[in-house]
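Student: Test case, fold it:
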Amino acid sequence: MKKNLTAVFAVILLACFSLLTQAQSHDGIGNNMNNLYRMSKAKTRSISAENFTGEKGKGGMATEGTHQSAARDLGQGWKVSPAISIKAESTFTLADVQGQGAIQHIWMTPTGNWRNLILRMYWDGEDEPSVEVPLGDFFCSGWGKSKQISSLAVCVNPHNGFNSYWTMPFRKGYKVTVENLSPKDVTLFFQIDYCLTDVEDDAAYFHSQFRRSNPHPYKEDFVMIDNINGRGQYVGAYLNWGTNNSGWWGEGEIKFFIDDDEQFPTICGTGTEDYFCGAYCFVEDNEYTDFSTPYTGFYALTPDKLWNSQMRFGLYRWHVTDPIRFEKNLKVTIQALGWREDGRYLPLQGEDLSSVVFWYQAEPHSTFPELPGKDELTVY
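Tutor: Take a look at the predicted model:
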């Protein structure tokens, strides 16, 4: 009953915050409950396995596809191609669109090992991606297990229904790819909803990057992101925390080094659970308590008696109403710090830490560090 009431409360909060969110324009990009009544010249388009180009009047035309056997008695127009097969160790281009506008929603549900599927996004014909993240982590599901998330930016619904609502402007076009690093073929159902419309001069480009440290070294800060150069705003992060220590693990401070900060940051948090807007170890009634709200959330994956031996946690925070703005550069770190029974801090070692940071900035962006290989990415 308690969990059901929490879920209902989260849905109510989500609706309330959606009503309060203010639109920045009426071009059909930044829609919410406050401006849905406004007319726009934007043209709505959608790409899926039933319409790979997103062209008007071209959906549901497939005569062959992943489900043509199931539709053999019905034929064209009857769900012949609702998904794609991504061959082992290959890359599939989901979308390659020309024009001006914005991605408004992405839905995906994949098979296989989500850490072995790499999602990349390119804006305006750039050679290097602005988004390069394992697919599950992009949707706050970095441990390969689906937990329900009800937030403004990302929703995860039963069963493994991944949704992104980040607005992603483009001025000349965009490309989205998924690379399958695994030795087995995978199936992916997907839909990318976007609009074609004029983009404001001050619209920045969406970026997202993955980092992992496993095992994490003793007395070293975990660098969630660095080498962001240019002007923009940090809008949130998803953090995976796998601990190999007993006791509390979240004393560490998050630090934002803004515009040439050196030894000391401009923004310094007071603890891991504090940054993710919880308190006192996320514990109620002597157990971890999951929560999912419009802007913040936390979940715990409890070990079983056999294969899953470590405690693993997922945390997200979106800076929708409080973006962290930078003019020159940005670096974000968090400490791996626990608590000793004698009342002293305990620097942790051997943790499995990974993060996805989300930000907007003017192009060009700095080159991303090389993504770890398949074995280094995989959660075991």
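
Student: Going by C-alpha atoms from here, please, whenever you check contacts or count neighbours.
Tutor: Noted.

Student: quick one: contacts for the closest residue to Val379 other than its chain neighbours?
Tutor: Spatial nearest neighbour of Val379, chain neighbours left out: Trp143 (6.6 Å); criterion: CA to CA, 6 or more residues apart in numbering. Taking CA atoms under 8 Å, 6 or more residues apart in numbering, we find Trp143 in contact with 136-137, 240, 312, 379.

Student: Please flag which of those residues sit within strands.
Tutor: 240, 312 (DSSP state E).

Student: Quick one: buried ones out of the contacts of Trp143?
Tutor: 136-137, 240, 312 (16 or more other CA atoms under 10 Å).

Student: Going by distance to Asn214, which of these wins?
Tutor: Nearest to Asn214 among the buried ones among the contacts of Trp143, counting by CA to CA, is Asn240 at 11.2 Å.

Student: ok, the closest one - contacts?
Tutor: Contacts of Asn240 (CA under 8 Å, 6+ apart): 142-143, 312-315, 352-355.

Student: what's around Ser40, how many residues?
Tutor: 12 (other CA atoms under 10 Å).

Student: For it, pull up the helix or strand it's in.
Tutor: Assigned by DSSP states H and E, Ser40 belongs to no helix or strand.

Student: how near is it to His105?
Tutor: 18 Å (CA to CA, to the nearest Å).

Student: Quickly find the element holding the residue nearest to Val379.
Tutor: Trp143 belongs to no helix or strand, assigned by DSSP H and E.

Student: That one and Gln361, how far apart?
Tutor: Trp143 sits at a distance of 28 Å from Gln361 (criterion: CA to CA).

Student: for Leu188, same thing?
Tutor: The gap separating Leu188 from Gln361 is 30 Å, by CA to CA.

Student: cool, and Ala237?
Tutor: 15 Å.

Student: for Ile86, same thing?
Tutor: 31 Å.

Student: now swap in Leu94 and tell me
Tutor: In this view, Leu94 and Gln361 are 24 Å apart by CA to CA.

Student: can you check Thr266 too?
Tutor: Distance, Thr266 to Gln361, by CA to CA: 19 Å.

Student: ok, these two, which is more surrounded?
Tutor: Gln361 (22 against 12).

Student: Do I have it right that that one meets Tyr205?
Tutor: Yes - here Gln361 reaches Tyr205: they are 5.4 Å apart, a contact under CA atoms under 8 Å.

Student: Do a quick rundown of the helices in the stretch 51-200 of the chain.
Tutor: Ranges of helices in the stretch 51-200 of the chain, per DSSP state H, counting those that start in this stretch, are 135-138.

Student: Grab the most central residue of this structure for me.
Tutor: Geometric centre of the chain, nearest residue: Phe138, 2.9 Å, by CA atoms, centre = their mean.

Student: hmm, back to that, can I get the buried ones among the contacts of Trp143 in a markdown table including distance to Gly232?
Tutor: Converted to a markdown table, the buried ones among the contacts of Trp143 look like this (distance: CA to CA, whole Å):
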| residue | distance to Gly232 |
| --- | --- |
| Gly136 | 25 |
| Asp137 | 23 |
| Asn240 | 25 |
| Arg312 | 32 |
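
Student: Let's compare: structure for the following, please.
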Amino acid sequence: MIDNPFMGGLTALPLLKSGRSRAINAENPYGEKGKGGMAASHLGPSRKGSPCLRDVAAGATVTLAEMEGPGIIEHIWVTVTDQTEKDTYVLRDLVLRMYWDDETEPSVESPLGDFFCNGFARGCTVNSIPIVVNPTRGFNCYFPMPFRKKAKITIENQHESAIPAFFYQVDYCLHDELPENTAYFHAQWKRQRLTNKQEDYVILDNVKGRGQYVGTYMALTTLERHWWGEGEVKMFIDGDDEYPTICGTGTEDYFGGAWSFATQKDGKTVENTYCTPYMGYPYYSNHDDLVHNPYHNDDVPPMRGFYRWHILDPIRFYEDIKVTVQQIGVYKKGLFERQDDVATVAYWYQSEPHQTFAPLMSKEERWPR
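Tutor: Okay, the predicted model is just below:
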């Protein structure tokens, strides 16, 4: 037997793979072979004539990409302004949705910013395996998204005014067939503006079928004093009732941290944000920064954004799954039940059909504090 030196990672690049590469953007809106960059500009024919969608009207839903399968979306890139003259909450006002095959209810539904780990309608840099956000608001997603019959990606503008320019590209590969055990990508945004004491916040529920839970993004606004991160993340799997099969040891532990995220420097408390391939704390509200933004003042509660990708350790389920996190803090007298403002995006793969999502909050209810 001859050992194969091309085992994975960069060493697998020389191995020729099947499939036909395509891309959809404003320069080739249907991903057609040999028809990219045909629009003309003042520079002449095929000279950057259609780099983006122009003036996406308030209230409009635009189809970014629609393609027939079988195929796999391999990369999505988006960038857009984060504010207009009307308001500063564009990243929460734009709603991203994705549909697989013939479904009429979305498998992905989230405010645009939160899907890319940019909650609170504010941009931040993210450097992880499946989600990368580069300066300034260069949103990238590398979660593979297979489809057998067709795929459709839309953006709804719930902002008060038109979005002057929306840039995007969807890179995908067409295949003759997909393996029988191929599952579909899902993501769902939720928020509880004020959690209830002694009641776990629900990250994901009402999922039926076989699949794998692959990630969590959390946008946490703390509304009480003291340390907030003692709540344990729970995974209720395949019929678990009162108690879960998997129970973590604390919120900061789940996101890969330890002993809080703060250190003392020159007599001041400093929050240590971080980005790693599978877990990170990319965003912490900076009141000094907000002071210089004419649309904000510095009277805001602390806001923190976290991600945790279960890529090397997916949570496998065969019947159903529910994911929750306790709202528990600690101070000198010990543990206590808290009430905070929590928003999350859950990411998972499952066989179709999926359960219909609960209605998305109105844009005003989605806005940060």
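
Student: Can you pull the TM-score for these?
Tutor: Put the two chains on top of each other and the TM-score (TM-score structural alignment, normalised by the length of structure 2) is 0.90; 342 aligned residues with a CA RMSD of 1.5 Å.

Student: Please identify which of the buried ones among the contacts of Trp143 of structure 1 is nearest to Ser48 of structure 1.
Tutor: Set against Ser48 of structure 1, the nearest of the buried ones among the contacts of Trp143 of structure 1 by CA to CA is Gly136 (18.8 Å).

Student: distance of that closest one from Leu377 of structure 1?
Tutor: Distance, Gly136 of structure 1 to Leu377 of structure 1, using CA to CA: 12 Å.

Student: Which residues are in contact with each of these two?
Tutor: Shared contacts of Gly136 of structure 1 and Leu377, counting by CA under 8 Å, 6+ apart, come down to Arg115.

Student: burial of Lys145 of structure 1, as a residue count?
Tutor: 12.

Student: Report the separation between it and Gly161 of structure 1.
Tutor: Counting by CA to CA, the gap from Lys145 of structure 1 to Gly161 of structure 1 is 12 Å.

Student: can you pull out the strands in the stretch 101-250 of structure 1?
Tutor: 101-110, 117-123, 131-134, 149-150, 154-157, 161-164, 168-170, 173-180, 186-196, 205-213, 222-229, 232-243 (DSSP state E, counting those that start in this stretch).

Student: Need the contact partners of the shortest one.
Tutor: In this structure, residues lying in contact with strand 149-150 of structure 1 by CA under 8 Å, 6+ apart are 10-11, 14, 155-157, 292-294, 297.

Student: run the last query once more with 10 Å
Tutor: 7, 10-11, 13-14, 139-141, 155-158, 162-163, 291-299, 316 (CA atoms under 10 Å, 6 or more residues apart in numbering).

Student: Can you provide the mean distance from that strand to its aligned counterpart in structure 2?
Tutor: Strand 149-150 of structure 1, aligned to structure 2 and superposed, deviates on average by 1.0 Å (mean CA distance after the TM-score superposition for structure 1).

Student: that older thread, excluding covalently adjacent residues, which one is nearest to the residue nearest to the centre of structure 1?
Tutor: Among residues not flanking Phe138 of structure 1 along the chain, Val356 sits closest, at 6.8 Å (CA to CA, 6+ apart).

Student: Also Thr187 of structure 1?
Tutor: Ser85 (4.6 Å).

Student: measure the one you found to Thr111 of structure 1 for me?
Tutor: Shown here: Ser85 of structure 1 relative to Thr111 of structure 1, a distance of 10 Å by CA to CA.

Student: again, but for Val131 of structure 1
Tutor: 21 Å.

Student: coming back round to it: so what's the aligned partner of the residue nearest to the centre of structure 1 in structure 2 up against?
Tutor: In structure 2, Phe138 of structure 1 lines up with Phe115, judged by TM-score structural alignment. The contact partners of Phe115 of structure 2, taken as CA under 10 Å, 6+ apart, are 91-92, 95-96, 108-109, 131, 139, 141, 187-189, 217, 344-347.

Student: Same question for Ser41 of structure 2.
Tutor: Per CA under 10 Å, 6+ apart, neighbours of Ser41 of structure 2: 47-50.

Student: Repeat that for Ser292 of structure 1.
Tutor: Contacts of Ser292 of structure 1 (CA under 10 Å, 6+ apart): 6-7, 9-11, 14, 147-151, 155, 298-299, 315-316.

Student: repeat that with 6 Å
Tutor: Neighbouring residues of Ser292 of structure 1 by CA atoms under 6 Å, 6 or more residues apart in numbering: 149-150.

Student: Kindly state which residue of structure 2 is aligned to it.
Tutor: Mapped onto structure 2 by TM-score structural alignment, Ser292 of structure 1 lines up with Cys275.

Student: before we move on, what about Pro303 of structure 1?
Tutor: Under the alignment (TM-score structural alignment), Pro303 of structure 1 maps onto His287 of structure 2.

Student: okay, now its match: neighbour count?
Tutor: Neighbour count for His287 of structure 2, taken as other CA under 10 Å: 15.

Student: any idea how far Glu242 of structure 2 is from it?
Tutor: Look at His287 of structure 2 and Glu242 of structure 2: by CA to CA, they are 41 Å apart.

Student: same thing with Thr195 of structure 2?
Tutor: Taking CA to CA, one finds Thr195 of structure 2 at 20 Å from Glu242 of structure 2.

Student: and those two? which has more neighbours close in?
Tutor: Each of Thr195 of structure 2 and Glu242 has its neighbours counted (other CA under 10 Å); Thr195 has more, 18 against 6.

Student: Now check that one against structure 1: what is it aligned to?
Tutor: Checking TM-score structural alignment: Thr195 of structure 2 goes with His216.

Student: how near is that match to Asn180 of structure 1?
Tutor: 26 Å.

Student: Which residues lie in contact with the alignment partner in structure 2 of Lys255 of structure 1 in this structure?
Tutor: Alignment note (TM-score structural alignment): Lys255 of structure 1 maps to Lys234 of structure 2. If you count contacts by CA under 6 Å, 6+ apart, Lys234 of structure 2 has them with 246-247, 323-324.

Student: same check, this time on Lys3 of structure 1
Tutor: Taking CA under 6 Å, 6+ apart, one finds nothing in contact with Lys3 of structure 1.

Student: so when I look at it, I'm seeing a helix, right?
Tutor: Yes - according to DSSP: H, G, I helix; E, B strand; the rest coil, Lys3 of structure 1 belongs to a helix.
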